[in-house]
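Asker: Quick one: sequence and predicted model below, then my questions.
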Amino acid sequence: MSHYSNSKLLDRPEPGLIKWSPNPSDDNFLHVNLQQRVVQLYKPTGHARRGRFDYERVAKLDDIPPLSTYDWSPAYPGLVAIGTASGTINIINLNDSTNHYLEQRLKFTRFCQAIAFNNGSLLAVGLERVRNDQCLQVWDINRLAELKPGASWPSLDGSVLGEAIHRFEPATTVSSTKFFEDSPQTLVVGIRNQGIRIYDLRGTFNARLIFEALS
């Protein structure tokens, strides 16, 4: 894992995305280079001021899977989930320098539209419509919660998260997903050409639709 310092961040911007940590106690930020498929984690080393921003790279992962969407866990700062056009969910560990990533494969291949962590251990994924499967799926990432800074990524592939604990929306395209910050068991989803729906995910067997607004 390499470290270097710089200032005047992105004077010559690379194509990609920047996301500040969703954890309020963490000041780090990500830069995702979409063309070169590189994720880099940075931390500020001074206050931003006119014409200058000092920062230091603390992690870099190369050759990440091509992504269609991604999210960064607020509860586990090292975890980033990547959705792909093939529907595979890839999970990378920013604390691991081996460039290994874990795969959660789906029953049917299709485009991953949206992905979101809550501030606990849930990961929600919105998928393109397919006839024989639900397009909103939620996993519990608790089995990955024991990751420690600097620890090696476990060698697990194929179905690292196991079975989804919640499955909704058969034969619809889920275009967006977002958990409420102050109600982490409440998930709002956008349904293409239909509107929005809100789910209460409390309890494995009691999760239910609690609100619907048609477009």
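Answerer: That came through, no problem. Numbers count the residues shown, from 1 in each chain.
Asker: CA only for contacts and neighbour counts going forward, please
Answerer: Fine.
Asker: Quick check: buried residues in stretch 109-116?
Answerer: Residues of stretch 109-116 classed as buried: Arg110, Phe111, Cys112, Gln113, Ala114, Ile115, Ala116 (neighbour count, 16 or more other C-alpha atoms under 10 Å).
Asker: From the chain's centre, how far out is stretch 77-95? Work that out for me.
Answerer: Distance, stretch centre to chain centre, for stretch 77-95: 6 Å (C-alpha atoms, centre = their mean, to the nearest Å).
Asker: most centrally placed residue in the protein?
Answerer: A centroid search over the chain (C-alpha atoms, centre = their mean) returns Asp71, at 2.4 Å, as the residue closest to the centre.
Asker: That one is in contact with Gln113, isn't it?
Answerer: No. Here Asp71 does not reach Gln113: they are 11.9 Å apart, not a contact under C-alpha atoms under 8 Å.
Asker: Mind telling me what element Phe108 is part of?
Answerer: Secondary structure assignment for Phe108, by DSSP states H and E: no helix or strand.
Asker: Relative to Arg192, how far out is it?
Answerer: As judged by C-alpha to C-alpha, to the nearest Å, Phe108 and Arg192 stand 19 Å apart.
Asker: ok, structure two:
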Amino acid sequence: MVTQTADRRLLWHPRLDDKFLVGSSSQITLYEWDVKTSEIKHVTSKHWQEPSVCIAWSPDPAFDDLVAVGFGLGKVDLLRLHDAKLPRGSAFSNGAALSGGPSITLPVRYSRPCNALAFCPADPNYLAVGLDKVRSDASLVIWDVITATATLSIKSPTQLTFNVPPSGAPPRPQPLIPKGDIASRTDPRVLQQLVQGDMVSSVAFLPKSTTLLLAGVSHRWLRLFDLRNPSPTVFTAASKVHGIATDPFDQHRIACYGDGIVTMLPRMASTSKPTT
């Protein structure tokens, strides 16, 4: 769940643990709530120079410390917070230096704000990125970040790594998202590029699906992309879309909001009739 104000974003742990992130345009801070004492403890912080716009927390059960941060010029950084922990006894309020953990950048071809990020709950290797519009490029990009393994590996006593399945682990959830018809010079981690000539303000994968992706387009359209084919099928419903919420218990029930209106869509299809 994401709660957002003009200059703060709060993200609860994606697997309902007792941790949460608070992000601003220049910093992200991880806190932990002690259930026994009701104390909120500062765990670690990470800061940057370029203003950020959006943050997503990976739901991968293999680790708790991977976040994606979208910036005002369009790039997305994948950050591990493990090495950013302050030394025991450090005082956060006295200006102590914040160390940097491993990170990797997902670049954008043409600079414009990154508006929205969403990891896929069914396969957290998929990351959807929503961007402002630009005449000669797509505004919705689907990345497969599993190839970031080597860069984001942390050498520690427990040998934490980024999404490296142990020997004998089950294969990735099916179906896999196929690679679309994209330019040969495009980053090989990009699987599909969608939405030409419009801005994408919000994105969300359906909870139990690897290939069904929702996107708010130009604040006026809610679109569902079926990514099982290189040329996705698209269903559209007219609605005010500044944000999207999915129901973890019923993946066919969707809500979106905008201009003071909340819209419920019990079934997303080309003939959907929203209720407000």
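Answerer: That came in fine, so what should we check first? Please read these numbers as outputs of a predicted model, since none were measured by experiment.
Asker: Just the TM-score for the two chains, thanks.
Answerer: TM-score of the superposed chains, computed with TM-score structural alignment, normalised by the length of structure 1, equals 0.75; 186 aligned residues with a C-alpha RMSD of 2.7 Å.
Asker: and the residue nearest to the centre of structure 1, that one's in a strand?
Answerer: Yes. Under DSSP: H, G, I helix; E, B strand; the rest coil, Asp71 of structure 1 sits within a strand.
Asker: Redo the buried residues of stretch 109-116 of structure 1 as CSV? Include distance to Glu163 of structure 1.
Answerer: Shown next, in CSV, are the buried residues of stretch 109-116 of structure 1 (distance: C-alpha to C-alpha, whole Å):
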residue, distance to Glu163 of structure 1
Arg110, 18
Phe111, 19
Cys112, 17
Gln113, 20
Ala114, 19
Ile115, 17
Ala116, 17
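Asker: what's the closest of those residues to Leu67 of structure 1?
Answerer: Distances from Leu67 of structure 1 to the buried residues of stretch 109-116 of structure 1, taken as C-alpha to C-alpha, are shortest for Cys112 (8.9 Å).
Asker: Give the aligned equivalent of the closest one in structure 2.
Answerer: Aligned counterpart of Cys112 of structure 1 in structure 2: Cys114 (TM-score structural alignment).
Asker: With Leu102 of structure 1 instead?
Answerer: Aligned partner of Leu102 of structure 1 by TM-score structural alignment: Ile104.
Asker: Could you do Asn28 of structure 1 as well?
Answerer: Aligning on TM-score structural alignment places Asn28 of structure 1 opposite Lys19 in structure 2.
Asker: Report how many residues lie close to Asp123 of structure 2.
Answerer: Residues contacting Asp123 of structure 2 under the criterion other C-alpha atoms under 10 Å number 20.
Asker: hang on, Lys133 of structure 2 packs against Val217?
Answerer: No. Counting by C-alpha under 8 Å, Lys133 of structure 2 stays clear of Val217, with 9.9 Å between them.
Asker: Which neighbours do these two have in common?
Answerer: Common contacts of Lys133 of structure 2 and Val217 (C-alpha atoms under 8 Å, 6 or more residues apart in numbering): Asp198, Met199, Val200.
Asker: Neighbour-wise, give me the winner out of those residues.
Answerer: Comparing the shared contacts of Lys133 and Val217 of structure 2 on neighbour count, Val200 comes out first with 29 neighbours (neighbours: other C-alpha under 10 Å).
Asker: any idea how far Gly130 of structure 2 is from it?
Answerer: From Val200 of structure 2 across to Gly130 of structure 2, the span is 5 Å (C-alpha to C-alpha).
Asker: Common neighbours of these two, please.
Answerer: With C-alpha under 8 Å, 6+ apart, Val200 of structure 2 and Gly130 have common neighbours Asn115, Ala116, Ser139, Leu140, Ala215.
Asker: ok, Lys133 and Val217 of structure 2, which is more surrounded?
Answerer: Neighbours per residue, other C-alpha under 10 Å: of Lys133 of structure 2 and Val217, the larger number sits with Val217, 27 against 22.
Asker: Setting aside sequence-adjacent positions, which residue approaches the aligned partner of the more buried one in structure 1 most closely?
Answerer: In structure 1, the residue paired with Val217 of structure 2 according to TM-score structural alignment is Ile191. What sits nearest to Ile191 of structure 1 in space, not counting adjacent residues and going by C-alpha to C-alpha, 6 or more residues apart in numbering, is Val174, at 4.7 Å.
Asker: related to what we said a few turns ago, of the shared contacts of Val200 and Gly130 of structure 2, which is the nearest to Leu11 of structure 2?
Answerer: In terms of C-alpha to C-alpha, no member of the shared contacts of Val200 and Gly130 of structure 2 lies closer to Leu11 of structure 2 than Ala116, at 13.6 Å.
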